[in-house]
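Participant: dropping a prediction and its sequence here:
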Amino acid sequence: MDRMTENYTVARRSNRWPLTVFYSILNIGAVNAQVIYHENSQSKYTRLQFLKILAKQFMDEQLKYRATILSLPKNIKTRLNIYGYKSTLQVGEQRVRASGRCQFCDRQRDRKTTKVCTNCAKLICRDHLVEECLECFSEM
């Protein structure tokens, strides 16, 4: 067991014993996962290749969740888009706040509104809102 974990280990120097125990559990779990995977599939992955695949699978759910966070910095969002984690929220679901400033009015007017565009999710005051019947809207 020690020989398998000595080259590729998650352990770091730590004076806190719970962290050391956690790292040991991760190392043992990774070795066990590789042994079981190798026995079931007869694959020829090296230890490093297997650990990279395992790490990506561990991160997958967290990265999918992070992609849905609206307040995430732009550089992280673009990096997530590069790796294929795009936001799954619909445009109408993105705005959860009750009100905000109209995005078409000047700052001096400071018009607060609760209306949201269904296409782009921008906040719109009554002056910039265009009302149409369903027939006219469906013709667009």
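Facilitator: Structure received. Numbering: from 1, shown residues only.

Participant: when you work out contacts or count neighbours from here on, use the C-alpha atoms and nothing else.
Facilitator: OK.

Participant: next secondary structure element downstream of the longest helix seen in the chain?
Facilitator: Counting by DSSP state H, the longest helix found in the chain is helix 17-41. Later in the chain than helix 17-41, the nearest helix or strand by DSSP states H and E is helix 47-67.

Participant: here's the one I want to compare it with:
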Amino acid sequence: MKVFGHLPNCNTLVSEKMNKRISPKRIRQRWTNNLDPRLCHDSFDEIEKLYMIEWVKKYKIQNPSADKIPWKKLILEMKDKFGKLRTENKVKNFWHSQERQRKGQRRQLHQNTSHDPSEIKIAYHYQNEDINVTHKDFNFFG
């Protein structure tokens, strides 16, 4: 990529140099997700995680009819704010795993909730720890 990266069809040229053993599309994917030296491969820190969650929430509120989240825009804003370039795959995978966790928690909350207020049980996951709470822990119902 150092030799051909400045050219408009660099992935095709690299593929041809490799006797087309790897497709231009696969070369582009490998570069943008793994090999680009500007990429940060570290795990997200807590501030980055919170930023992504809040950014997407805010975007969805401001654009309720939008079907897709503009991941590239989020990635560029995170690069400006945190100085780390992240891959679109990494950001999307984080977001979708968080969504699955939240949906699972809502489902579990619904299953653990009875109609008798004295029998309400809440289970949630916080900082890698499962926590179960009942009405007795808060004395809501006397």
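Facilitator: All right, it came through fine. All values reported here derive from a predicted model rather than from experimental measurement.

Participant: what's the TM-score for these two chains?
Facilitator: Scored against TM-score structural alignment, normalised by the length of structure 1, the superposed chains reach a TM-score of 0.30; 64 aligned residues with a C-alpha RMSD of 4.1 Å.

Participant: same for the longest helix of structure 1, what does it pack against?
Facilitator: With contacts defined as 3 or more C-alpha pairs under 8 Å, 6 or more residues apart in numbering; DSSP states H and E, helix 17-41 of structure 1 has these neighbours: helix 2-7, helix 47-67.

Participant: list the buried residues in that helix.
Facilitator: Within helix 17-41 of structure 1, the residues that count as buried by 16 or more other C-alpha atoms under 10 Å are Thr20, Tyr23, Ser24, Asn27, Ile28, Ala30, Val31, Gln34.

Participant: flag every buried residue along the helix of greatest length in structure 2.
Facilitator: Using DSSP H, we find that the single longest helix of structure 2 is helix 88-111. With burial defined by 16+ other C-alpha under 10 Å, the residues of helix 88-111 of structure 2 counted as buried are Val91, Trp95, Gln105, Leu109.

Participant: now render the helices and strands packed on helix 17-41 of structure 1 as TSV, adding mean neighbour count and distance to Ile76 of structure 1.
Facilitator: TSV is the format used below for the helices and strands packed on helix 17-41 of structure 1 (neighbours: other C-alpha atoms under 10 Å; distance: least, C-alpha to C-alpha, whole Å):
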stretch	mean neighbour count	distance to Ile76 of structure 1
helix 2-7	11	31
helix 47-67	13	9
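
Participant: turn these into a markdown table, columns for distance to Thr78 of structure 1.
Facilitator: Output for the helices and strands packed on helix 17-41 of structure 1, formatted as a markdown table (distance: least, C-alpha to C-alpha, whole Å):
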| stretch | distance to Thr78 of structure 1 |
| --- | --- |
| helix 2-7 | 33 |
| helix 47-67 | 10 |
